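Colleague: Sharing a model prediction with you, sequence too.
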Amino acid sequence: MEKQNVTLSLPKETLRKARLLAVERNTSLSSLLVEIIEEIVAKADAYELAKERQLALMNQGFNLGTGGKATWTRDELHER
């Protein structure tokens, strides 16, 4: 995969903690950030796919077993 360098501006304390976290995980700061960003992108992609599937199902509609015709009247539904 082709890579491109980017420049980030982070608060100093956040950067310090991120470096410590990378050391704890025995990885580089760059690798840690790549892992986190890839996870976020994967979740966003999965969400979009799920949303598209659900919208397609809603557009298709559900079989209510009525053949598209109501076999009752409004009054029948509201009888007590």
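Modeller: Yep, that arrived.

Colleague: can we go C-alpha only for contacts and neighbour counts from here?
Modeller: Will do.

Colleague: So which elements touch the helix or strand where residue 38 lies?
Modeller: When elements are assigned from DSSP states H and E, residue 38 belongs to helix 29-60. For helix 29-60, the elements it packs on are helix 12-24, judged by 3 or more Cα pairs under 8 Å, 6 or more residues apart in numbering; DSSP states H and E.

Colleague: May I see the buried residues of the helix it packs on?
Modeller: Buried residues in helix 12-24, counting neighbours by 16 or more other Cα atoms under 10 Å, are found at 18-19, 22.

Colleague: The helix holding residue 38 relative to helix 12-24, how many degrees between them?
Modeller: 100 degrees (axes from the mean of the first three to the mean of the last three Cα atoms, to 10 degrees).

Colleague: try this one side by side with the last:
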Amino acid sequence: MRNITVAVDEETHRLARIRAAELDTSVSALVRGYLRGLARGDQAAVGADALAETEAERRQRLLGEAIDDITDNGGGLRVAAHVPRDALYERSALR
């Protein structure tokens, strides 16, 4: 995932944080969603309609972000993180 730095005035930042809190998300997630929509060519991403989000749309967006995060991090599974089967059954190791 790439990072983008954006400069905005204090009032825009304050209002964006308030709106993000109302939508139970972050400013970064709002910008990410806007840029994804813009890249896909969604006209709503450019207009004020992009700020209106239903609960179902919010859940779909959050699910998409979670899936993107998992796939960006290699699925979240590492072989080294798994405990060998024999170690799971060693009672002395649990005490």
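Modeller: Cool, the structure landed. These numbers come from a predicted model, not from an experiment.

Colleague: What does the superposition give as a TM-score?
Modeller: In this superposition the chains share a TM-score of 0.48, using TM-score structural alignment, normalised by the length of the first structure; 42 aligned residues with a Cα RMSD of 1.3 Å.

Colleague: Would you mark the buried spots in the next helix or strand after the helix holding residue 38 of the first structure?
Modeller: Per DSSP H and E, helix 29-60 of the first structure leads on to helix 74-77 as the next helix or strand towards the C-terminus. When neighbours are counted by 16+ other Cα under 10 Å, no buried residue of helix 74-77 of the first structure is found.

Colleague: Could you list the residues in contact with helix 74-77 of the first structure?
Modeller: Applying Cα atoms under 8 Å, 6 or more residues apart in numbering, helix 74-77 of the first structure has no contact partners.

Colleague: Select the longest helix from the second structure.
Modeller: Using DSSP state H to define each element, the second structure has its longest helix at helix 55-72.

Colleague: Give the buried residues for the helix or strand following that one.
Modeller: Going down the chain from helix 55-72 of the second structure, the next helix or strand is helix 85-88, by DSSP H and E. Neighbour counts over helix 85-88 of the second structure (16+ other Cα under 10 Å) mark no residue as buried.

Colleague: Who are the packing partners of helix 85-88 of the second structure?
Modeller: With 3+ Cα pairs under 8 Å, 6+ apart as the test, helix 85-88 of the second structure has no helix or strand packed against it.
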